[in-house]
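Student: coords please:
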Amino acid sequence: MDSRNLPRDSLTHLPTVAGTIDSVRKDVQARGELVVLYFNFDRYAKIEDIYGWEKLDALLETTATAMRAFVKESKLALSQLMVANPHDDDFVLFHIPAKDVSAASEEDITELTFRLQERITRDVEAGHGESVAALAETYVGRSHVYYNPKIRLERQIYRAMREAAAASKSLEAREIAIKLSDLRDTLRARSIYIDYHPIISADTGKVFGYEALARGIMRSMRSPEVMFDIASQSDLIWELSRLCRSKAVEGMKDHLSEGQLLFMNVDPHDFTDPAFTEAELGASDPSKVVIEITERTAIKDYPKFRERLKAFRDMGYRFAVDDAGSGYAGLGSIANL
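Tutor: This is a model prediction of the structure:
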């Protein structure tokens, strides 16, 4: 199929589904079938929530470039990759099998998805960092259209897209269920570890503190972004946050030298947890602990929030704003704190 003259999305430079249907009409009618693949990047919405739409736009450009290169090198090289709508984060692929060649099977799609995931993760990590790449999970749904001349082709294709989208959501739901089980096991066995990342003074070149970064021991929980996302979806965020704080404080005596500080990320939502108190942290010397407000969720009640901060400050704990300027951590929020 020739896509050179199709109207394109200005962001990804891919054609849209609506603009592509006419260009494949004769081929579908002649071959009598069409395979529709729907690529679900559901976690991309989380990136927009945290970093803003500009970051997601840049990520979609990277994703589209990686997908275009991958498809060109794959068995589906003659297929058409598209976006569902302009500036959308849903990608669609039309595969019209060549004459006397079988259409891509479920096994073919499974293999393609695995290799595509590797390619996208590699390119996203190179361009946007490990934390963003951890959310670049791909779920691919498949629907097979057998052309029926009694039914308008557009409706056949749009119905197939909905079926493929539903199939991708089903795959995602199964994956989430597996990860939720792994998270429950992680909480039960307290099986996380803390990476103490050194913070270097630009003036002296010496380590003046460590940032506590939680990692799951299980492979599926290795990424903190995925681990906390699953916890948030399953109403286990308080339990996970408690475990991470406890583990971080436990390791202070083994990692901190005289005069060094522990930086610990805490989301504003954690302050609504009744169990999160100055006593719960249990640091032997609170003045060595800096609570970094991540602001990945919005602070809804500043007066009440400041009261909670004061209670911690009165015990000697310090505060900082993590990733200032990203997410909800704007200058207005910093001034309010």
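Student: CA only for contacts and neighbour counts going forward, please
Tutor: Fine.
Student: how many other residues sit next to Lys26?
Tutor: Other residues lying near Lys26 total 12 when counted by other CA atoms under 10 Å.
Student: can you tell me the SS state at it?
Tutor: What DSSP: H, G, I helix; E, B strand; the rest coil gives for Lys26 is helix.
Student: cool, the one 10 residues further on as well?
Tutor: At Val36, secondary structure determined by three-state DSSP is strand.
Student: ok, now how distant is it from Ala160?
Tutor: Val36 is 7 Å from Ala160, where distance means CA to CA, to the nearest Å.
Student: of the two, which one has the most company?
Tutor: Val36 (27 against 21).
Student: got the buried residues for whichever helix in the chain runs longest?
Tutor: In the chain, assigned by DSSP state H, the helix with the most residues is helix 153-189. With burial defined by 16 or more other CA atoms under 10 Å, the residues of helix 153-189 counted as buried are 153, 157, 160-169, 172, 176, 179-180, 182-183, 186-187.
Student: who touches both of Val36 and Ala160?
Tutor: Counting by CA atoms under 8 Å, 6 or more residues apart in numbering, the contacts common to Val36 and Ala160 are Ser143, His144, Val145.
Student: okay, those in a markdown table with distance to Ala64, secondary structure and neighbour count next?
Tutor: Shown next, in a markdown table, are those (distance: CA to CA, whole Å; DSSP: H, G, I helix; E, B strand; the rest coil; neighbours: other CA atoms under 10 Å):
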| residue | distance to Ala64 | secondary structure | neighbour count |
| --- | --- | --- | --- |
| Ser143 | 21 | strand | 21 |
| His144 | 23 | strand | 19 |
| Val145 | 25 | strand | 19 |
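Student: before we compare anything, build this one as well:
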Amino acid sequence: MPLLHDPKITPEERALAQAHSDFLRLKRLLYDNISKLPSLPVVVDNLKKALESYKHIGVISLSIQTVALVELQYGWQAYDNLIIEIAQQLNELIGNVIQGEVVLAMEYARSDEFLIFCLSQPDEKSVTLEYMEHVSERLFKALNDHLGQYPVDSIYRKVGLNGGFAIITNNRVVRAERLIYHGLNEAKRMAALYESRRHTKQIETLRSIIAERQIATTFQPIIYMADLRIMAYEALSVSPKEAGFPNTEVLFSIAQEAGLGLKLDRLCRENAITNASKMADHYKLFVNVEPSAIDDPEFRQAQFVEFMQSHGIEPSKVVLEITERTAIKDYDIFLKSLKYFQDLGFEIAVDDAGAGYASLNSIAYLRPKFLKFDHALVQNIHKTPIKQQLLETLIDFADKIGAHVIAEGIESIEEFEMLREMNVEFGQGYYIARPDFTFPDVREELVNHMNGSQPKKP
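Tutor: Presented below is the predicted three-dimensional model:
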């Protein structure tokens, strides 16, 4: 297409170029270039025709509920991939879960609000409230089941889906566009009401889980990257599947809001120690600890160490992994409390180093034995030079403060090999071994790969 300001082009060519430019600009405004779905204004005319034909149409509003600002944690590319995944799943569900005539759209371009308009039932009859309730339930179950297949530390497991539905009824007195937008607002109000009730139910469920001590513990190995020897196991807490909590982050987030954070932390910690009593003596045990729990009187009392020792576990065997779910408010007080545990022989690890509260300046004060870098940095590091440079800087920083580096969230052989090449000392992730209620060994696929490769030089 000739340039608009090229003096050699004719007025007709300039007009055509301007029209093309205007078209592309309008398309960017009306079509979502991530999900490849149209925005609501694009499909309004089709919805108006459906209202004329069927008298009633249904709408489902589906939004992504982010937990702990996952886009900041994983990056916008990963969040865009999540939107693409949901859009693809919705398209696949048409004709299966969602039958009849259906229109998919985004509320507006670059949003994360999906709209599913059901124009008719499979028999071409008008939709009913009962039909929309049935479709909505099946839709959300299918989407949650699909996202639940991904690794627990991936972005797909860190978000929740929320939504509501409504019936839009034709009324010749009211402008059709207004009816459609009123129906969408009604679906959103239903979603907000449902979310409030769901949250209340989650708190009740959490109280029951704590009271009945229904938290289970799985273990995932942390290995020497050079030769696959297991250095430690991290204890990971799991709620009952039927409780409906998608991951531990959601569980602890709700616990903090409900004032149950310390009780849940105590239960997880005690279960970790109890279940780790069967672990071989030469392994260390990583136990996640909320920053607020460091001042917990029940944690600081001698009874806890005695409880550990009664299960054959000495403090020198345990690494307290400080999580980033809640920020450290007063570092002077926190450091004094932390020193109490270090004097007893506990070692300290900082999770998600370089993110959240865990700024490098703060880490320098904590002087942990281990620094853990998570999925956000590790994912696709083999093809992301900027991540490689960042990791090199963090490794150099760890060396200067005398800490060992652990890379979490390793999910592919390419990531594993890049991290080895960069001399990352320890690794953890699904490619190495999935969490299990026993103490899993390194996956056979990785062992075979290492046996077939040249040993890494120190």
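Student: TM-score for this pair?
Tutor: Overlay of the two chains. TM-score (TM-score structural alignment, normalised by the length of structure 1): 0.83; 331 aligned residues with a CA RMSD of 3.1 Å.
Student: now the longest helix of structure 1: which residue numbers in structure 2?
Tutor: Aligned using TM-score structural alignment, helix 153-189 of structure 1 spans residues 176-212 in structure 2.
Student: okay, helices next: where are they in structure 1?
Tutor: 17-31, 44-51, 53-73, 106-128, 130-133, 153-189, 224-233, 237-250, 252-255, 278-281, 302-314, 331-336.
Student: centroid residue for structure 2?
Tutor: Centroid-nearest residue in structure 2: Lys158, 2.0 Å away (criterion: CA atoms, centre = their mean).
Student: quick one: contacts for that one?
Tutor: Each residue near Lys158 of structure 2 by CA under 8 Å, 6+ apart is listed here: Thr66, Val67, Val70, Val152, Pro246, Asn247, Glu249, Val250.
Student: and it, how far from Ala243 of structure 2?
Tutor: According to CA to CA, Lys158 of structure 2 and Ala243 of structure 2 sit 16 Å apart.
Student: report how many residues lie close to the counterpart of Leu30 of structure 2 in structure 1.
Tutor: Mapped onto structure 1 by TM-score structural alignment, Leu30 of structure 2 lines up with Pro7. Per other CA under 10 Å, the neighbour tally for Pro7 of structure 1 reads 14.
Student: Pro7 of structure 1 touches His13, doesn't it?
Tutor: No: between Pro7 of structure 1 and His13 there is no contact under CA atoms under 8 Å: 9.0 Å.
Student: and Ile223 of structure 2? What does it align with in structure 1?
Tutor: Aligned by TM-score structural alignment, Ile223 of structure 2 pairs with Ile200 of structure 1.
Student: mind listing what its match touches?
Tutor: Counting by CA under 8 Å, 6+ apart, Ile200 of structure 1 makes contact with Lys206, Val207, Phe208, Gly209.
Student: so how far is Asp267 of structure 1 from it?
Tutor: Ile200 of structure 1 is 24 Å from Asp267 of structure 1, by CA to CA.
Student: now do Gly316 of structure 1
Tutor: 19 Å.
Student: what count of nearby residues applies to Thr217 of structure 2?
Tutor: 23.
Student: contact partners for it?
Tutor: Thr217 of structure 2 neighbours (CA under 8 Å, 6+ apart): Ala235, Leu236, Ser237, Val238, Cys268, Asn271, Ala272, Asn275, Phe437.
Student: Val289 of structure 2 -> structure 1?
Tutor: In structure 1, Val289 of structure 2 lands on Val266 (TM-score structural alignment).
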